[in-house]
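J.: return a 3D structure for these sequence lines:
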Amino acid sequence: MNIEMIEAAATRLKGHARRTPLLSSPFLDEIAGRRVLVKPECLQHTGSFKFRGAWSAISALDPELRARGVIAFSSGNHAQGVALAAKMHGAPAVIIMPADAPALKLANTAALGAEVVTYDRATEDRDEIGGRLAEERGLTLIKPFDEPLVIAGQGTAGLEIAEDAKALGIDKAEVLICCGGGGLTSGVALACAAHAPGLRVRPVEPEGFEDVKRSLEDGEIRRNPALSGNICDAIITPQPGEITFPIMKELCGPGIAVSEDEALAAVAQAFLRLKIVAEPGGAVALAAALYHAQELEGDTVIAMISGGNVDPEMFSRALATL
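T.: Down below sits the predicted model:
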């Protein structure tokens, strides 16, 4: 991985991905006790940053390979990103999704034209399923985070953060990223290190599933003891990636873990103050900005809302916290 790959991905994404802005609200600043800027990737195609990585990877494939089709495994956001990017390229897509994924994500992925294959995330290995189907059908596997071309695509969000922060006169800030396997976090960290070294990227995860936080503390990869049981389904992964972890270890600050209640409160505040819809897993970075002030440094924090694909019932539950 290097910055040149991210810049090349930005070129391929130009005219296809949405450039999301930095939003602000004095009410959020008051809660956080510092300036808060929010990058709403929930406004990206398919409702999350995952479209960036999917387009980056699929657009770089040899045309013959792409025509055979692609396969991906995801709880929903990477699934939808790959499904749409494949459809836009005229390529078939098979998506392996946990059976307990939010109904909206399962339905949307199928509606985008992908073949959906479900599995039990507590008893089945999605990597094994993906590898087997890829071999049987001659499909190209688009991994959700531990794939250089995917990381490069996610890193384009970091290029935008660096450019927009510079335009606002911000040369030092904490950049909080919702973190699962680390594709987005490592990509943004690489982009910021190259173009805005005063911006320190920090991964944010749900309590009980903070494998990246523990891995950074211990200096080696640690696994989560469980793979389900949290409302932040979008960012629950077994462990950091073999590619992403070394990048995060070198470039990122300490991780932060937030509670389910804090994630729900952040979903509510994003709607109330910024008029945007976030899912719990996509709101953990904002939750850290608002409710973990003691763990942050400086007078400015940039938090990414990484996804907005939330079921109506969960969104209602979040709004009930207001």
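
J.: only C-alpha atoms for contact and neighbour calcs from this point on.
T.: Noted.

J.: residue 54 and residue 48, how far apart?
T.: Applying CA to CA, to the nearest Å, the value for residue 54 to residue 48 is 11 Å.

J.: next up, for comparison:
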Amino acid sequence: MEYLRGNVHKTPVVTSQTTNEKTGKKVYMKLENHQKTGAFKYRGASYKLSRLTPAQLEAGVVTASAGNHAQGVALAAKKLNAVATIFMPEGTPSAKVEATRGYGAVVKLVGQSFQEAYTASLEHKKLTGATYVHPFDDYDIMAGQGSIGVEMLEEIPQLDTIIVPIGGGGLISGIAVAAKMIKPSIKIIGVQAANAPSMFKSYYTKDDHVLLDSCSTIAEGIAVKQPGELTQQVVRQYVDEIYCVSESEIAYAMIYLLERTKSLVEGAGASALAALLAYNDKIDSEHTGVIVSGGNLDLGKMGEIQALSLKSNHKTITKEQITAL
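T.: Reported below is the predicted structural model:
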């Protein structure tokens, strides 16, 4: 982990009096949208690549990503003089695609979802012998993301709960293990978009083979059809609860963060706060950490997000509704 201390930003933690009053809790928002590449993913990618052998780096690295992991791998590879090839879904926001290319990676746009891009990236690995850097289902990736939990507890040891977005599960797995090693009593709450509840279903049904038909959400950073094999086991062991939030609740949290903390946040990055606002009465906590995981938003969608946020009425979504989907 010492490698990360010198290579990633120690991101700020901010509070908001309005949010504290609204929730009746002391809320601490960890702004990973201020991380290098604009999201937490650089932590895991940087740590993973630092663990590769010279031969593995020489072979080049390949991955698939909805955007933020792509940028993390691209920058980490550039710093180590390795060639990175990134497969991204065709609908990935142009800002993320261009940023990834800007860090020097070769970008290939394939398919409508992460799953299709992922399949294409595995084929590339077979054909070229490149080293695979999985976006979440890798213990080194999880360990790198876990540095967030370490930083938070170093800065705010009184935290009793951390709320974390979930896509494939790498972020929450790393944070949950790291935080509970430091403070076993801490609660870890996960959040998924109701339109992409793969880990939610895996967690509550104990089904190891969840595969969603679709996962269309404004939180494209957590739109994952299938949880990781490794991450879903870690999540079951270390995570205390998972909630789902609607599209309008995510949009409302994005606008709220822009207005209250002057932070531009993407859908995935706002989902943890969306859950706190929607399920506040169910979350028994005094000192609550919220992971704002990324800020790589396509600004062309702001009008749509603002309109969607007005529809939010914070009617919570039940487990029965999600597992019946």
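
J.: circling back to that earlier point, between residue 54 and residue 48 of the first structure, which contacts overlap?
T.: Jointly contacting residue 54 of the first structure and residue 48 under the rule CA atoms under 8 Å, 6 or more residues apart in numbering are residue 81.

J.: neighbour-wise, which of the two wins?
T.: A count of neighbours by other CA atoms under 10 Å puts residue 54 above the other of residue 54 of the first structure and residue 48, at 29 against 25.

J.: aligned to that one, what sits in the second structure?
T.: Under the alignment (TM-score structural alignment), residue 54 of the first structure maps onto residue 45 of the second structure.

J.: what's the mean distance for the host helix or strand of its match versus the first structure?
T.: Per DSSP states H and E, residue 45 of the second structure falls inside helix 41-50. For helix 41-50 of the second structure, the mean deviation from the first structure after alignment is 0.5 Å (mean CA distance after the TM-score superposition for the first structure).

J.: packing partners of that helix?
T.: Counting contacts by 3 or more CA pairs under 8 Å, 6 or more residues apart in numbering; DSSP states H and E, helix 41-50 of the second structure packs against helix 2-7, helix 68-79, helix 139-155.

J.: which one of the ones you listed lies nearest to residue 59 of the second structure?
T.: Across those, residue 59 of the second structure has its closest neighbour in helix 68-79 (11.6 Å, CA to CA).

J.: run the chain-centre distance for the helix or strand following that closest one.
T.: Using DSSP H and E, the helix or strand that follows helix 68-79 of the second structure in sequence is strand 84-88. On the basis of CA atoms, centre = their mean, to the nearest Å, strand 84-88 of the second structure sits 18 Å off its chain's mean C-alpha point.

J.: what's the mean distance for strand 84-88 of the second structure versus the first structure?
T.: Averaged over the aligned pairs, strand 84-88 of the second structure sits 0.2 Å from the first structure after superposition, using mean CA distance after the TM-score superposition for the first structure.

J.: where in the first structure does that strand fall?
T.: Counting by TM-score structural alignment, strand 84-88 of the second structure falls onto residues 93-97 of the first structure.

J.: which residues touch that stretch?
T.: For stretch 93-97 of the first structure, the surrounding residues in contact (CA under 8 Å, 6+ apart) are 69-76, 79, 82-83, 86-87, 106, 109, 113-119, 126, 129-130.

J.: one more: stretch 222-242 of the first structure?
T.: Residues from elsewhere that reach stretch 222-242 of the first structure (CA under 8 Å, 6+ apart): 75-77, 101, 121-122, 145-146, 178-183, 205-206, 208-212, 214-215, 221, 260, 279-282.

J.: what is the burial count for the aligned residue in the second structure for residue 292 of the first structure?
T.: By TM-score structural alignment, residue 292 of the first structure lines up with residue 279 in the second structure. By the criterion of other CA under 10 Å, residue 279 of the second structure has 18 neighbours.
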